[in-house]
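1. Sequence first, predicted coordinates after that:
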Amino acid sequence: MASEGDKPQIEPPPASYKSAVWEHFGFPIRYSSDGHKNVDKTVTVCKICMTRVPYSQGNTTNMTGHLRRHHPRVDSSRAQVRPKQFQQHTLPSAFKQPLSSHSDKHKTITKALGVFIAKDIQPYSVVDDAGFQHLIKTLEPRYEIPSRAHFSSKIIPELYDETRSKIENKLANAKHVALTTDSWTSRATESYLTVTAHYISDWQLESAVLQTCPLFENHTSSHLADALMSAVTDWKLERPNITIPVTTDNARNMVNAIKEAAGLGPQIGCFAHILNLAAKKAVALQQTSRLLGKVRKVVAFFHKSTTAANALKVKQEMLNIPAHKLIHDTPTRWNTIYDMMERYLEQQPAIYSALMDKNIKKNVKDIAVLSDSELTLAEEMIQLLKPLKTTTTLLSTETAPSLSMVLPLKTMILKSMDPADHDSPAIKDAKAAISEDLKSRYTDPDLQDYLNRASFLDPRFKSLPNLDAALCLNVCSGVIREIIEQQGQPVAAEAGPSGSQNPPESPPVKKSAMSELFGDFFRAPDKTKTFDNIVEEEVMSYKAEDSIDTDAYPLAWWELHESKYPHVAKLAKQYLCVCATSVPSERVFSTAGDIVSASRSRLATENVNKLIFLQKNMKI
């Protein structure tokens, strides 16, 4: 037995050790030279005599035998379960106790990490990264990070369900919903169809990415129609007696899909895509194409050569020119051609000076700067394409109505394409190419009528300056008819033939003193007006209002005037939520490219949908 002075420090056994012998035994504690505490769990120490007894995990035979031989008065068989001992932790040790996975704090941190993964497009494997684990341990040492499988199978699905529920509630309260859709192919060569919804709530334009579903079949119009109808049904978007307008690109299969899908329509061709096609025809003309070829060679040279790029920086500083990098165009987007030419013109002095540098000149092959005539053509093309560039940027917004601008902008662009006496032959050809392409767009009479009504219901364009008086009147009449059909009773029938027998005349009613005195001067409103008359007067009164400034926010105007024009306001919500472009769906592509990256190309399609959904819709 150990002497009093040799008594070791004893660590109590864990609470999970239930045998009664543990009332009399513990584990010895030793301290290293640097003061670090070590608990030896290969032996136990008898609290009665301080004797060390060998111990193997889960086996209490040695301790029971020790009690029987040396301490027979102690009955270790009395209690089958060791009573729970209360142990008050010191303040430092309390902070070292790990957080229970069921505690509120642990759940809050885990949910926050799920938000971080979804919102910042992080891979699930980030929870295994050493630097990330170090950060979490520094912020909360007691928190144990769950596995990546826990996030992918539990946390992200829970966040998805929570966010989806909120959006479903908003969509259920929206009387009118419009869609945009487009398809794309991931890095893993899997095809997806993205659908976005747009609606007006409290006179604010709201939008949500509904789903990004895989397309396993060929992209025929019937398969696309089925996929769209599945989204409409899944999200409960059907509205009685109202079709859902859909904005898509101008691909034939997508146009036909909207026509085939019951309850969808009209199909609105993406105006940005239309402008892209028109501008491409202009820049594909021979003289312009040759000009762009020379610019591309110069830009590619400075992108590939680090020596040339450094020389360009030196010349930019020397000539006091903005230190901007040259822009290379993307074949599928004409606006990058505009940006490339604009940046080239800005940097032209620095480019010329850098190419003439003796250290650069010897490496320059088949590269020539633009001649004076080509520089002039480039400047003229920039001026020609500027309205199209501005229009594309303007229509790409998701926070303001855009469909109402389509026909007014088309009219303004066509007007800017009228030939001028000072135009060069190349510019005249470019203007003709753009005009010819734009004039063939939105020519369907029903679609034109729909777009004109959208413009009329926007207080910025309700005067319809792009139409003559007769067409303006037709648009007003169409709006009146639509309000009556949707919101009230049918148009009142005209009076029957006058040959019917007249009812007998009633005796004149005796007038009161008040009636005799005031007569018709203060007559009460005529309560016999039909709903048709009320709507017609409301629409014509709205038409007579002054248009607001084009920089004003039309939905703010409607919020102030809804009580004055309640029937027109309801129809305005239906039209002004429709997008002029499919850009909201196309924006998902870049997000999806970050999610389905090279390191995560095998991500399951279900996870792709949930991660895109959360990144676009979750509010933090």
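-> Cool, the structure landed.
2. Could you use CA atoms for every contact and neighbour count after this?
-> Fine.
3. Asn250 versus the closest residue to Glu190 other than its chain neighbours, what's the distance?
-> Leaving aside its sequence neighbours, Glu190 sits nearest to Pro214 (C-alpha to C-alpha, 6 or more residues apart in numbering; 7.1 Å). For Pro214, the distance to Asn250 equals 21 Å [C-alpha to C-alpha, to the nearest Å].
4. Tell me which of the two has more neighbours.
-> When neighbours are counted by other C-alpha atoms under 10 Å, Pro214 and Asn250 differ, and Pro214 comes out ahead with 19 against 16.
5. Double-check the more buried one against Leu193; I have them as touching.
-> Yes. If you go by C-alpha atoms under 8 Å, Pro214 and Leu193 touch, sitting 6.3 Å apart.
6. Quick one: residues contacting the residue lying closest to Arg453 once chain neighbours are set aside.
-> Excluding the flanking residues, the one nearest Arg453 by C-alpha to C-alpha, 6+ apart is Val475, at 6.1 Å. By C-alpha atoms under 8 Å, 6 or more residues apart in numbering, Val475 lies in contact with Asp449, Asn452, Arg453, Phe456.
7. how much distance is there from the host helix or strand of Leu224 to the middle of the chain?
-> Per DSSP states H and E: Leu224 is located in helix 221-234. The chain centroid and the centroid of helix 221-234 are separated by 21 Å under C-alpha atoms, centre = their mean, to the nearest Å.
8. thinking again about what came up before, buried subset of the contacts of Val475?
-> Among these, those classed as buried by 16 or more other C-alpha atoms under 10 Å are Asp449, Asn452, Arg453, Phe456.
9. okay, the angle between the host helix or strand of Ile258 and helix 221-234?
-> Per DSSP H and E, Ile258 falls inside helix 252-260. Inter-element angle recorded for helix 252-260 and helix 221-234: 50 degrees (by axes from the mean of the first three to the mean of the last three C-alpha atoms, to 10 degrees).
10. okay, pairing it with this:
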Amino acid sequence: MSTVGSVSDSDDECSNNTSRIGKSDVWKFFEKIKNGTSARCKACGKIYKTTGNTSNLRDHLRRLHPTIKLCDLPRSSGSILPFIENKYDKFSARKKAIDNAISEFVACSIQPFSLVDEKSFRKLINVLDPRYEVPSRTTLKHVQMENLFDQMKAKLSSTLDKIEHLAITTDLWTSLASKSFITITCHFVDEAFILRSAVLSTNILLDESNHSAQNIADTVRLVLDKWNIYHKISAVVTDNDKTMIKMCQIIQKRHLPCFAHTLNLIVQEALKLDCIQPVVVKCKRIVTFFKNSNIAYAKFRNAQQPGKVYSLKQEVPTRWNSAFSMIQRIILTNDSIAKVLLGTPKAPAPLTADEVAILNDIVKLLSPFDNATVKTSSSTSVTVSLIIPIVCGLWDTMDGLKLKLETKEGFNMLAILIDCIKRRLLEYERRTVTRFGTLLHPRFKKEGFLSPQNVSEATKLLENDITLLNKNVHPANENTEPPTPTESPGHNQPLFQFLKRNIAKKIRTDRVDSILSLRNYYDSPNLHEDCNPLEYWHL
């Protein structure tokens, strides 16, 4: 057993081997150059003169590469090698913890695998923990990331096994490499009544060259079966494409058009009006001019008030509300835009007063749609219950704007928006999923609907569903009789025997329970604007 100040057997053996061979271990880390008169460090490339003496080479390793272990380095009297630091064993708990942390960082922040090849990143890790060896890009990609994926997949699978009902959203998209992918995301309420979302799959279609409804349906069904959740799907949310609607019919699942996508279609249709499109095109041309000229953009920034400098926004059809944002920003900075355009040769003509008036009307009309899109685009809160009330709000707001518009172009756009609401949005009030969502939201209840007939139909459907749910929960108690009241001995009252018979006939059924519970809920006060329906029903 070695003590402080002694040398281990392995060290003695190493020293003996070195003496026997006649060559210092230093030469494992240096190579001789210039006919043996100099040596270059293999780690950093530093060159030293040497005539066989390795003292300066050994000193270099000790100062600049303290983690390198040399058998023949001189030992300090009374202690073992204090400067020797071994790398973590590949099975070390510490190494595994850092491996997982790096993998999660790369995955969660969407970093490239090449991050681990960056010298600055390796330097950072070495400063934090010199004993940790940064993995190669190949190891990160094919070992650590796959291990992390397997861990998260097992965790999600365990969670989904406990969930009875969930919904999915899915969409097709094209990468920069012109490859088509389909992403499927599931949404559910966990045991703590917290809304959760998880991406189940991002894959190429089974037949990459075929975007038919059948091929998409086969791809989606394969993912749902893989996670064993097909029988738990309550609804599938997609865009308004007919192929996606048919896909839902093939897999026999209820389809719900994405509300935010529908709002975007309405806005795009209104902006394509013959009387509106010219001024929108002019706005695009102005923004493009500034984006393509650094000098003009610099003049534009200098023309604005100090401390209130804004940038221009470009309209992108596939990016929701981008046209609204572009027009809103142009109105805000129009004075600075006009000043630069009038003083710049070959620049587009600035907006006229009539065009600015049209843009002001467009902003008034599209602002409610922008607000509605933001409210229904959250992934952390319940939004399905907001759809019908938002449609009612849009209908009411459009009616109120009739007295606030200043141009005939604005009135024409208003007519189109109202027609689009009728054709595209009122349909949500007749859909079961959105009906139930609104009725069960303690802020809206029956008051969140536009049509009383739809309220009546939705209430009956909800009553039937709750009755069916009660029967499933208590299948043996379809008819439940109330307990017969006991009478004290000697107090028999024959005059009230009829009352006992009538009480016996009073049978409580699941439907009666459903009606009573819903009536109590509807009659209770509506909650405040910021209430969370999940918290309400969890209590």
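-> Nice, I can see it. Computed from a prediction, not measured in an experiment: that's the story for all the values here.
11. Quick check: TM-score for this pair?
-> Here the TM-score for the pair of chains, by TM-score structural alignment, normalised by the length of the second structure, is 0.79; 474 aligned residues with a C-alpha RMSD of 3.5 Å.
12. hmm, back to that, in the second structure, what residues pair with the helix holding Ile258 of the first structure?
-> Using TM-score structural alignment, helix 252-260 of the first structure lines up with residues 242-250 of the second structure.
13. hang on, Val237 of the second structure in a strand?
-> Yes. The assignment for Val237 of the second structure is a strand, going by DSSP: H, G, I helix; E, B strand; the rest coil.
14. List the contacts of it.
-> Val237 of the second structure sits next to Ala167, Ile168, Thr169, Thr170, His255, Leu256, Pro257, Cys258 when contact means C-alpha under 8 Å, 6+ apart.
15. Aligned to the second one, what sits in the first structure?
-> To tie it back to what came earlier, the one meant is Ile168 of the second structure. Checking TM-score structural alignment: Ile168 of the second structure goes with Leu179.
16. after superposition, how close is the helix or strand containing its match to the second structure?
-> Here Leu179 of the first structure sits within strand 178-185, counting by DSSP H and E. Comparing strand 178-185 of the first structure with its match in the second structure after superposition yields a mean distance of 0.6 Å (mean C-alpha distance after the TM-score superposition for the first structure).
17. Which other helices and strands does that strand contact?
-> Contacts defined by 3 or more C-alpha pairs under 8 Å, 6 or more residues apart in numbering; DSSP states H and E place strand 178-185 of the first structure against strand 191-201, strand 244-248, helix 583-595.
18. cutoff 6 Å now
-> strand 191-201, strand 244-248 (3 or more C-alpha pairs under 6 Å, 6 or more residues apart in numbering; DSSP states H and E).
19. who are the neighbours in contact with the residue nearest to Phe461 of the first structure when sequence neighbours are not counted?
-> Nearest residue to Phe461 of the first structure in three dimensions, chain neighbours excluded: Ser455, at 5.5 Å (C-alpha to C-alpha, 6+ apart). Contact analysis of Ser455 of the first structure by C-alpha atoms under 6 Å, 6 or more residues apart in numbering lists Ser404, Phe461, Lys462.
20. Which single one of these is nearest to Ser440 of the first structure?
-> Ser404 (19.0 Å; C-alpha to C-alpha).
21. Tell me the counterpart of the closest one in the second structure.
-> For Ser404 of the first structure, the residue aligned by TM-score structural alignment is Ser385.
22. Any idea how many residues pack against that match?
-> 24.
23. same check, this time on Glu429 of the second structure
-> For Glu429 of the second structure, using other C-alpha under 10 Å, the count is 24.
24. What residue in the second structure is paired with the residue nearest to Arg453 of the first structure?
-> Going residue by residue (TM-score structural alignment), Val475 of the first structure aligns to Ala458.
25. which SSE is that match in?
-> Residue-wise, Ala458 of the second structure maps onto helix 452-473 under DSSP H and E.
26. list the buried ones in that helix?
-> Those would be Val455, Ala458, Thr459, Leu462, Glu463, Asn464, Ile466, Thr467, Leu468, Asn470, Lys471, for helix 452-473 of the second structure by 16+ other C-alpha under 10 Å.
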